[in-house]
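1. Prediction below, plus the sequence it came from.
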Amino acid sequence: MVIRLSDWISSVIDALGPAGVGVLVALENIIPPIPSELVLPLGGFRAREGTMNVFLVWLCATVGAYVGALALYWLGAWLGYDRVYCLAGHKRFILASQKDIERGSALFDRYGSWVIALGRCVPVVRSIVSLPAGMRRMPMVRFSVLTLSGTAVWNAAFIGAGWALAERWKQVDHYMGPVSLVVVGFLLVGAGVLAWRRRHD
């Protein structure tokens, strides 16, 4: 499955260039089985080969991720928690399960709006974290800044790793997975400390 998926991702990127990277990353928000852990490193590798500009790859990926996140934000704002939760109970609703909705809302309650930036660095979570932001009617400017910040860092890291590993770009997740988890762990601890201080000030 991974081999077939990577071949399809490769064909899209080869056909559309940096725009293809942006389209795939946008779709990842709506169709989680499309992993940016494959899309971004391949974009970095293609840039190293000279077939694409690395800055355009990063820019298109960041814009694509923001567009996808924005779509989920407005969906959450339009439908509200109860309707989204009800839809998530149907098998045909591919965006998220009811457990995903509960998990995303719990993270939002615990860490506040900072979970938007942190969630962009966590597989699966980044595909659903925009829904609770929309449900809570989080200010658009704050949502945009946090989404773009987290997305920009995530994209730069994986595109850069794909550039560095070259032909071994498919192994990026093997190296970056543990690193991203450690980074997210530190960020979550920091967010927790800030939240605790605010409550006790």
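-> Looks like it came in fine.
2. From here on, just use CA atoms for contacts and neighbour counts.
-> Noted.
3. Would you quantify the distance from residue 42 to residue 145?
-> Here the criterion is CA to CA, to the nearest Å. By it, residue 42 lies 26 Å from residue 145.
4. neighbour-wise, which of those two wins?
-> With neighbours defined as other CA atoms under 10 Å, residue 42 and residue 145 compare such that residue 42 has more, 31 against 14.
5. Let me see the contact set for the more buried one.
-> Residues touching residue 42, when contacts are defined by CA atoms under 8 Å, 6 or more residues apart in numbering, comprise 10, 159, 162, 169, 170.
6. what helix or strand is it on?
-> Secondary-structure element containing residue 42, defined by DSSP states H and E: helix 36-49.
7. Next, the angle from the helix or strand following that helix to helix 36-49.
-> Using DSSP H and E, the helix or strand that follows helix 36-49 in sequence is helix 54-88. Taking axes from the mean of the first three to the mean of the last three CA atoms, to 10 degrees, helix 54-88 and helix 36-49 form an angle of 170 degrees between their directions.
8. this is the other structure I want to compare:
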Amino acid sequence: MADWVQNLMDSLGYLGILLLMIVENLFPPLPSELIMPSAGFAASRGDLNLLAVIAVGTLGSVLGTLPLYYIGRAFGEERLVQWADRYGRWLTLSGQDIRRADDWFDRHGAGAVLFGRLVPGIRSLLSLPAGMSEMPLPKFLLYSALGSGLWASALAGAGYLLGENYDQVEQYLGPASKVIVAAVLVAAAVWFLKRRKALGVRN
């Protein structure tokens, strides 16, 4: 995949970075941990400008958040609450749980979006709850841009410094993202089992 990403950037330049970072948010198996270091390496060769690479990578990342944001916004809290009240018992999930989660996101959503954009494995998924909680679009774009800018800067800078060894960034961060996703799934499973046990005791 590294060769394909590099070839695309060689042929399309900044447009290639933009398109890849948009797609990365919708198709996580295409990781930014590979795209941006590759772009940083291209900048180290003098083919691209490092600041422009970071700016275009940030823009692509922010644009890539919008489809899931709008899907979450279209689905909405009330529709999800109705679904949970009707079918959520199979997942030990109630409408009240949805409202609590939405209240939490209303309180901490800005920080979740900002710092979540720096976490491999979940950075692409935060757009959905942001849309569902109806976070104002300007606020969502601002914090997405800040987090994405920091992430793009770190990755492109690493690729610039590592040169031909830029793919080492993905080798280290790739496994980390899998660990984070696994930890989130385990935490969700533990919550599910505890919730189910608590409901069983009440009944």
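-> Received it, and whenever you're ready, just let me know what you need. What you see is a predicted model; the values in this text were computed from it and never measured.
9. still on that earlier bit, which of the contacts of residue 42 of the first structure are buried, as a PyMOL select command?
-> One line in PyMOL is enough to select the buried ones among the contacts of residue 42 of the first structure; burial here means 16 or more other CA atoms under 10 Å:
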select buried, resi 10+159+162+169+170
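10. Identify the farthest-apart pair in the contacts of residue 42 of the first structure.
-> The largest separation in the contacts of residue 42 of the first structure, counting by CA to CA, is between 10 and 159 at 14.4 Å.
11. Residue 107 of the first structure reaches residue 115, doesn't it?
-> Yes: in this structure, residue 107 of the first structure sits in contact with residue 115. The criterion is CA atoms under 8 Å, and the distance is 6.7 Å.
12. And the two? Which one has more around it.
-> Per other CA under 10 Å, whichever of residue 107 of the first structure and residue 115 has more neighbours is residue 115, with 26 against 19.
13. Give me the aligned partner of that one over in the second structure.
-> Under the alignment (TM-score structural alignment), residue 115 of the first structure pairs with residue 112 of the second structure.
14. Could you check which helix or strand contains that match?
-> Here residue 112 of the second structure sits within helix 95-116, counting by DSSP H and E.
15. name the helices or strands packed onto that helix?
-> Helix 95-116 of the second structure makes packing contacts with helix 77-87, helix 127-132, helix 137-162 when contacts are defined by 3 or more CA pairs under 8 Å, 6 or more residues apart in numbering; DSSP states H and E.
16. Of all the residues in that helix, which ones are buried?
-> Within helix 95-116 of the second structure, the residues that qualify as buried are 95, 98, 99, 102, 105, 109, 110, 112, 113, 114, 115, 116, counting by 16+ other CA under 10 Å.
17. any idea how far the third one lies from residue 174 of the second structure?
-> This means residue 99 of the second structure. In this structure, residue 99 of the second structure and residue 174 of the second structure are 34 Å apart, going by CA to CA.
18. thinking again about what came up before, right, so of the helices and strands packed on helix 95-116 of the second structure, which gets closest to residue 199 of the second structure?
-> Nearest to residue 199 of the second structure, of all these, is helix 77-87, at 14.7 Å by CA to CA.
19. Give me the angle between that closest one and helix 95-116.
-> Taking the same axes, to 10 degrees, one finds helix 77-87 of the second structure and helix 95-116 inclined to each other by 130 degrees.
20. The second structure: which residue goes with residue 41 of the first structure?
-> Checking with TM-score structural alignment, residue 41 of the first structure has residue 37 as its match.
21. Name the helix or strand for residue 29 of the second structure, please.
-> Residue 29 of the second structure belongs to no helix or strand when elements are defined using DSSP H and E.
22. returning to what we had before: not counting its own residues, what contacts the helix holding residue 112 of the second structure?
-> Counting contacts by CA under 8 Å, 6+ apart, the residues outside helix 95-116 of the second structure that touch it are 77, 80-85, 88, 122-123, 126-127, 129-130, 132-133, 135, 139-140, 143-144, 146-148.
23. List only buried entries from those.
-> With burial judged by 16+ other CA under 10 Å, the buried subset of the contacts of helix 95-116 of the second structure is 77, 80-81, 84, 88, 122-123, 126-127, 129-130, 132-133, 135, 140, 143-144, 146-148.
24. Kindly provide the distance from the closest residue in space to residue 35 of the first structure that isn't next to it in sequence to residue 39 of the first structure.
-> Taking CA to CA, 6 or more residues apart in numbering as the measure, residue 35 of the first structure lies nearest to residue 28, with 6.3 Å between them; neighbours along the chain are not counted. When distance is defined by CA to CA, residue 28 of the first structure is 10 Å away from residue 39 of the first structure.
25. How about residue 155 of the first structure?
-> In this view, residue 155 of the first structure and residue 39 of the first structure are 10 Å apart by CA to CA.
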